[in-house]
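Colleague: no letters, just coordinates:
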């Protein structure tokens, strides 16, 4: 049994693509996933994959959600091991400055992070820092001072050709998800179902 975490792009944002997490959870249960949990109304989901032989792809899951709800969305998932690797390789500056916004950028459809990173102008490290871990971009930027935020390259991401292939979560959501997944992992390990 494999623990996985998933991220839907664009659910429940700005009053669009509304989908209750109760309904989403039921779809995952109907797909024969176990121990399904959601995180608030964020489109973040945690579950166990029972059978690795019949593993659904991320696109198949997004299609199934659309087929059952008519809500068009995109989806990316990772294993608990991949999430743990990400958490173990966070840069020293991550989530350190409380006046900054700390975002995790997950890239859909295997879009390569280097296509974003190589096209960036030089970053001003006094207002933002970026690191990449396994194609996941960790981006911290000044936020409380709006004039600095408007100078940041992070603000320009919305104009990037890859923006429709990004789903972005903050550091607190990532930390909460990791804690939630770790609890499930330890529970499964103690009952020897991993």
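Modeller: Here it is on my side, so go on. Since this is a predicted model, take the numbers as computed values, not measurements.
Colleague: okay, CA-based contacts and neighbour counts for the rest of this
Modeller: OK.
Colleague: list the buried residues in the helix or strand where residue 78 lies.
Modeller: Using DSSP states H and E, residue 78 sits within strand 74-79. Within strand 74-79, the residues that qualify as buried are 74-77, 79, counting by 16 or more other C-alpha atoms under 10 Å.
Colleague: kindly report the same for stretch 137-145.
Modeller: For stretch 137-145, the neighbour count (16+ other C-alpha under 10 Å) marks 137-143 as buried.
Colleague: report the two of those residues separated the most.
Modeller: Using C-alpha to C-alpha, those reach their maximum pairwise distance at 137 and 143, which is 17.8 Å.
Colleague: pretty sure residue 149 contacts residue 155?
Modeller: Yes: using C-alpha atoms under 8 Å, residue 149 is in contact with residue 155, at 6.9 Å.
Colleague: compare the two (neighbour count), which wins?
Modeller: residue 149 (18 against 11; other C-alpha atoms under 10 Å).
Colleague: now the element after the strand holding residue 78, going C-ward?
Modeller: helix 80-88.
Colleague: what's next to that next one, contact-wise?
Modeller: With contact meaning C-alpha atoms under 8 Å, 6 or more residues apart in numbering, helix 80-88 is reached by 2-5, 133-134, 178, 181, 185.
Colleague: what comes up buried for it?
Modeller: 80, 83, 86.
Colleague: from the residues you listed, pick the one nearest residue 102.
Modeller: Of all these, residue 102 sits closest to residue 86, with 14.5 Å by C-alpha to C-alpha.
Colleague: put this next to the first one:
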């Protein structure tokens, strides 16, 4: 089965550095196959015959042994990633006029009700939920009006890991 591991808060602003090569080697040492990384923000694509819970436990244990800081981790199957990507309207893009992001949710906040708690002005943002993620689209001209930047200081921010639409579609196996 194909899996995607999503890490939160690594290689941001020069902090909590994790080399993608080191992650690849770690995943291979855990017995995973077809291991590859995608961009430096912490995405590992791999295959395993183990069930999702066993895979998650192996990864989190391996990370704890190899790094001196916590790395919040989500593990999704390719099927889960495709379901999320398929829920996003095909005309939602990142281009000169619009921005689309996906917040993959940790289990403690994986609920449609999470949208109600988001700190930005929803008059300017089209935000939707699908199991495992919240995603939004905003006109670039409205980014400041939306107060989207407030998300970074909100309590929910620690329970999600955000990727742009191009990364989300790539990780779901779509050609971007």
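Modeller: Nice, I can see it. Nothing here was measured: the structure is a model prediction, and the numbers come from that model.
Colleague: related to what we said a few turns ago, so can I have JSON lines of the buried residues of strand 74-79 of structure 1 showing distance to residue 165 of structure 1?
Modeller: Shown next, in JSON lines, are the buried residues of strand 74-79 of structure 1 (distance: C-alpha to C-alpha, whole Å):
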{"residue": "74", "distance to residue 165 of structure 1": "8"}
{"residue": "75", "distance to residue 165 of structure 1": "10"}
{"residue": "76", "distance to residue 165 of structure 1": "10"}
{"residue": "77", "distance to residue 165 of structure 1": "14"}
{"residue": "79", "distance to residue 165 of structure 1": "20"}
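Colleague: ok, so of the residues you listed, who is nearest residue 112 of structure 1?
Modeller: Of all the buried residues of strand 74-79 of structure 1, residue 112 of structure 1 sits closest to residue 76, with 13.7 Å by C-alpha to C-alpha.
Colleague: which ones are touching that closest one?
Modeller: With C-alpha under 8 Å, 6+ apart, residue 76 of structure 1 has these contacts: 6-8, 58, 106-109.
Colleague: how about the helices of structure 2, start to end?
Modeller: Under the criterion DSSP state H, structure 2 contains helices at 20-29, 52-66, 78-87, 114-117, 143-146, 165-171.
Colleague: which of these sits most buried?
Modeller: By mean neighbour count, with neighbours taken as mean count of other C-alpha atoms under 10 Å, helix 165-171 ranks first of these at a mean of 20.
Colleague: which part of structure 1 lines up with it?
Modeller: Under TM-score structural alignment, helix 165-171 of structure 2 corresponds to residues 171-177 of structure 1.
Colleague: mean shift between that stretch and structure 2?
Modeller: Compared with structure 2 after fitting, stretch 171-177 of structure 1 deviates on average by 1.4 Å (mean C-alpha distance after the TM-score superposition for structure 1).
Colleague: what are the contacting residues of that stretch?
Modeller: Stretch 171-177 of structure 1 has contacts (C-alpha under 8 Å, 6+ apart) with 39, 95, 102-104.
Colleague: which residue is nearest the centroid of structure 1?
Modeller: Nearest to the mean C-alpha position of structure 1, counting by C-alpha atoms, centre = their mean, stands residue 7 at 4.7 Å.
Colleague: now the closest residue in space to that residue that isn't next to it in sequence: how far from residue 95 of structure 1?
Modeller: Spatial nearest neighbour of residue 7 of structure 1, excluding adjacent residues (C-alpha to C-alpha, 6 or more residues apart in numbering): residue 44 at 4.7 Å. Separation of residue 44 of structure 1 from residue 95 of structure 1 (C-alpha to C-alpha, to the nearest Å): 20 Å.
Colleague: residue 64 of structure 2 -> structure 1?
Modeller: Under the alignment defined by TM-score structural alignment, residue 64 of structure 2 corresponds to residue 66 in structure 1.
Colleague: nothing else from me, thank you.
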